[in-house]
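Q: Output the structure for:
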Amino acid sequence: MLTVAEVDPFDERAFGDWYDALRAGAAADREAPVISTLEALTFSLRNPGERLRRLAVAATQNGETVGAMLFELPLVDDLSNVMVEIDVPPAHRRKGVATALWAWAAERAAAEQRSIFQTEINIPSGFDLHSWPGAAFATKLGFASENTEDHFVTPLPFDPATISLLKANTSALASYRLISWAGQCPEEHLQKYADLHTAMNQDVPTGGLSREASAWDAERVRTNDARLVENYLPLVTMAQTLEGEPAGYTLMYVQLGDRANVLQDDTLVMRDHRGHNLGTHLKLANLDQLAVHHDSPGWIHTWTAESNGPMQKVNARFGFRVVEQMHEFELTSPATAGH
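A: So this is what the prediction gives:
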């Protein structure tokens, strides 16, 4: 008999089985998947933050975990939304496992009075919305792809010849200074870094997604960083004008439990400061930091919207190539909307 139930993150055996199913389903048939480590998810679910509630949900049959779902409820912004990730290992697909997990999600969302479902699905090169299992399942449920980003990778260690060529062919940085740090943001930069995060939320393409551009303040940066450093080493480079005004930043994460996969996250140049090669200078400075803190082989990953032409060009200059597309799907449920 197939059953679906929430998993206690303090139950090491059950939570480990849930994670194994999630990882097996999420990684199948992908060249360079990025999956949160067991340590990171254990910490996150055992120590919930103030902005997001996360639940582990397992589908089990005859004592075996055959499917996993991560169910997330925003607690401050986007209060009509719920995020779901459903992963089924290949050996257990086409047996109703995903359908059972989805039924649990729909029922719980209705109880929470949430009407908007969102999910991210990564489609490897060579597949499309109809041939990739997760996308086909979401489409069948009525989800629509509202935003698409290319998932790029480049090998680690980063090619020193590429870095040397970029530095030689990039004009000198004038009228700006770069400030870099590893770990938590220094106190003297908290507010400027918060302002840049707010600008990033307002600037990043989100397509047709129902998502609020939330604001950051110094305390949010401080709290977020304190949680991050439990499982990641953040590497940040910030650009300021000579007068001290924030002009841009780039952010990279080294996963402490999976050093083979380094995540290049945000890169932002404020609109008034574009056209000065700041994006390239920011990335080069952060790669210099990475060389100090990381020496393992693997991949750097980054994601860029198809519509973001300037950053697509920067990625190409740094030698990144596309391995898949990340689709952000959304479904508004009439049943929960009227709950």
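
Q: Every contact and neighbour count from this point should use C-alpha atoms.
A: OK.

Q: Surely Lys140 is in a helix?
A: Yes. Per DSSP: H, G, I helix; E, B strand; the rest coil, Lys140 lies within a helix segment.

Q: From His130, how far off is it?
A: Using Cα to Cα, to the nearest Å, one gets 10 Å for the distance from Lys140 to His130.

Q: Show me the helices in the stretch 201-339 of the chain, by range?
A: Ranges of helices within the stretch 201-339 of the chain are 218-228, 278-293, 309-317, 334-337, based on DSSP state H, counting those that start in this stretch.

Q: Then the stretch 1-150 of the chain?
A: Using DSSP H, counting those that start in this stretch, helices in the stretch 1-150 of the chain cover 12-27, 38-46, 97-111, 133-141.

Q: picking that back up, possible to save the helices of the stretch 201-339 of the chain as a markdown table with distance to Val4 and mean neighbour count?
A: A markdown table is the format used below for the helices of the stretch 201-339 of the chain (distance: least, Cα to Cα, whole Å; neighbours: other Cα atoms under 10 Å):
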| stretch | distance to Val4 | mean neighbour count |
| --- | --- | --- |
| helix 218-228 | 30 | 16 |
| helix 278-293 | 42 | 19 |
| helix 309-317 | 41 | 15 |
| helix 334-337 | 20 | 14 |
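
Q: okay, these in CSV with distance to Met326 next?
A: Below are the helices of the stretch 201-339 of the chain laid out as CSV (distance: least, Cα to Cα, whole Å):
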stretch, distance to Met326
helix 218-228, 23
helix 278-293, 22
helix 309-317, 15
helix 334-337, 26
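
Q: picking up where we left off before, point out the most buried one among the helices of the stretch 1-150 of the chain.
A: helix 12-27 (a mean of 20; mean count of other Cα atoms under 10 Å).

Q: circling back: ok, which of the helices of the stretch 201-339 of the chain comes nearest Arg23?
A: With Cα to Cα, the closest approach to Arg23 among these belongs to helix 218-228: 20.8 Å.

Q: quick one, strands of the protein?
A: Applying DSSP state E to the chain gives strands spanning 2-7, 52-61, 64-74, 81-87, 116-124, 144-156, 176-182, 232-241, 246-255, 261-269, 298-305, 321-332.

Q: Which one of these lies nearest to Arg211?
A: strand 81-87 (8.4 Å).

Q: what's the angle from the closest one to helix 12-27?
A: Interaxial angle, strand 81-87 versus helix 12-27 (axes from the mean of the first three to the mean of the last three Cα atoms, to 10 degrees): 90 degrees.

Q: one more to put side by side:
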Amino acid sequence: MSDIEILPIDPLDNALVDAWIAMQNAIAAHDRPGDALYSPAHQRLRLFLYPASVAVERYVAQVDGLVVGGFELVLFLQDNQHLASFELEVHPDHRRRGVGTRLLEFMEQRVAELGRDTLLAGVSETVEGGPAMDHSGREFAKARGYKAVDNEIHRRNDLFAVEDDDLATLYADAWAKAAGYELVQWVNHAPEDIVEGIAAMRARMYTDPPMGEELDIRPAHFDVERVRDEERVRADRGELQLAAAVRHVESGEVAGLTDILVLPGDETHAGQNDTIVDPAHRGKRLGTILKIANQRLLREYRPKLRYVHTWNAEVNSHMIAINEAIGYRRYCRDIDVQKKLA
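A: Okay, here's the model as predicted:
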């Protein structure tokens, strides 16, 4: 282990950044077959641009000048200041040689120095009907004291296989149960008259979805300034954010929200971001309206894009039913693993 060098990523070191991205894509292709690869353009932009609500640190591990691993550490600044979220990666050809252990020791020490006491990451495992995942991350986390605290099912929607007539029927049936609501859609910048409601919906994402009792995620501070800052960062990084909200006409309240992100340089995959309906407005099929409307908007903007990925808590039967009805199918299980530092 003595020949492993850990150093921060210098965004201006082109050779180092190239090697880091190549390593990440080798890992993605090996561990998660059929999933999106990393966009070189987007990864470079992420090195320079991130929201004011977080601090980000990135390191690589080198052996004889070769990048063999690395990690990304995200520190929340406006809330959840006990928490450090991370992704730790080791090239498939260099596993079981102490690289991951060395990186984890370095990272845990760094997190302790920063005054955080909770570490949170994700690992994947195979589900019936999905491709075979590499389980080395799951086993590595377990062996080093990380406890599984929540499960989500990662689903993927093949838009080329979706029947538009079936969606049209679902959409019309949903609107028949949603009298008194209206749809608002936008690209990249939420309308001024609903942005406060959007901030409230973003905050609810930290508390409303089902999650494990031991998962230590605490209420978030979301206001208009934070929403606008995240929009600016996404635009500067070249991300396309397609969003939809439903508003209760009489009260003007934002009752639900969903959005999809398309990263620069990727014309095959997109990722579902938040989807939430306020508890006071549930039972009106608003989730179905939101998901179908936004899926249609995606097809309008990116007609050749094929896959959309989403994640739901394994016990969130209502949202799972909506997603499966519009074409999402199980891809893998993503497990949140957490460790409390002594």
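
Q: Got a TM-score for the two of them?
A: Overlay of the two chains. TM-score (TM-score structural alignment, normalised by the length of the first structure): 0.92; 332 aligned residues with a Cα RMSD of 2.0 Å.

Q: which residues does the counterpart of Thr99 of the first structure in the second structure contact?
A: Aligning on TM-score structural alignment places Thr99 of the first structure opposite Thr101 in the second structure. Not one residue lies near Thr101 of the second structure by Cα atoms under 8 Å, 6 or more residues apart in numbering.

Q: same thing with Ile163 of the first structure?
A: Leu284, Phe318.

Q: that older thread, how close does the match of Thr99 of the first structure get to Val249 of the second structure?
A: Applying Cα to Cα, the value for Thr101 of the second structure to Val249 of the second structure is 55 Å.

Q: Then Pro219 of the second structure?
A: Taken as Cα to Cα, the span from Pro219 of the second structure to Val249 of the second structure is 28 Å.

Q: can you check Phe106 of the second structure too?
A: For Phe106 of the second structure relative to Val249 of the second structure (Cα to Cα), the value is 53 Å.

Q: Adding distance to Asn81 of the first structure as columns, could you present the helices of the stretch 1-150 of the first structure in TSV?
A: Compiled in TSV, these are given as follows (distance: least, Cα to Cα, whole Å):
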stretch	distance to Asn81 of the first structure
helix 12-27	22
helix 38-46	19
helix 97-111	9
helix 133-141	16
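
Q: Between those, which one is closest to Arg227 of the first structure.
A: The nearest among the helices of the stretch 1-150 of the first structure, by Cα to Cα, is helix 38-46 at 8.4 Å.

Q: against the second structure, where does the closest one fall?
A: Under TM-score structural alignment, the match for helix 38-46 of the first structure is residues 40-48.

Q: average distance between that stretch and the first structure?
A: For stretch 40-48 of the second structure, the mean deviation from the first structure after alignment is 2.4 Å (mean Cα distance after the TM-score superposition for the first structure).

Q: residues contacting the residue sitting nearest the centre point of the second structure?
A: Geometric centre of the second structure, nearest residue: Asn273, 6.4 Å, by Cα atoms, centre = their mean. For Asn273 of the second structure, the contacting residues are Thr258, Asp259, Ile260, Leu261, Thr310, by Cα under 8 Å, 6+ apart.

Q: Now with 7 Å, please.
A: For Asn273 of the second structure, the contacting residues are Asp259, Ile260, Leu261, by Cα atoms under 7 Å, 6 or more residues apart in numbering.

Q: Which member of the residues you listed is positioned nearest Thr288 of the second structure?
A: Asp259 (13.2 Å).

Q: and the gap between the alignment partner in the first structure of the closest one and Arg93 of the first structure?
A: Structural alignment (TM-score structural alignment) places Asp259 of the second structure against Leu251 in the first structure. Separation of Leu251 of the first structure from Arg93 of the first structure (Cα to Cα): 37 Å.

Q: Pick out whichever of the two has more residues nearby.
A: Applying other Cα atoms under 10 Å to Leu251 of the first structure and Arg93 shows that Leu251 carries more neighbours, namely 20 against 15.

Q: these two touch, right, that one and Val236?
A: Yes. Taking Cα atoms under 7 Å as the definition, Leu251 of the first structure is a contact partner of Val236 at 4.7 Å.

Q: and the counterpart of Asn201 of the first structure in the second structure, what does it touch?
A: Aligned by TM-score structural alignment, Asn201 of the first structure pairs with Tyr206 of the second structure. Each residue near Tyr206 of the second structure by Cα under 7 Å, 6+ apart is listed here: Ile217, Arg218, Pro219, Ala220.

Q: surely Pro219 of the second structure meets Arg202?
A: No. Pro219 of the second structure lies out of contact with Arg202 (Cα under 7 Å); the separation is 10.5 Å.

Q: of those two, who's got more company?
A: Using other Cα under 10 Å as the criterion, Pro219 of the second structure and Arg202 rank with Arg202 on top: 22 against 13.

Q: Setting aside sequence neighbours, what's the nearest residue to that one?
A: Phe222 (6.7 Å; Cα to Cα, 6 or more residues apart in numbering).

Q: The one you found matches what in the first structure?
A: Using TM-score structural alignment, Phe222 of the second structure pairs with Trp216 in the first structure.

Q: Likewise for Gly238 of the second structure?
A: So, by TM-score structural alignment, Gly238 of the second structure is matched to Asn231.

Q: Its match and Thr42 touch, don't they?
A: No. Taking contacts as Cα under 7 Å, Asn231 of the first structure lies outside contact range of Thr42: 10.2 Å.

Q: related to what we said a few turns ago, looking at the helices of the stretch 1-150 of the first structure, which is nearest to Val314 of the first structure?
A: helix 12-27 (27.6 Å).

Q: separation between Gly265 of the second structure and Gln43 of the second structure?
A: Counting by Cα to Cα, the gap from Gly265 of the second structure to Gln43 of the second structure is 10 Å.

Q: repeat for Val17 of the second structure
A: From Val17 of the second structure to Gln43 of the second structure the distance is 9 Å (Cα to Cα).

Q: Equivalent analysis for Glu72 of the second structure, please.
A: 12 Å.

Q: who touches both of those two?
A: By Cα under 7 Å, 6+ apart, no residue touches both Glu72 of the second structure and Gln43.
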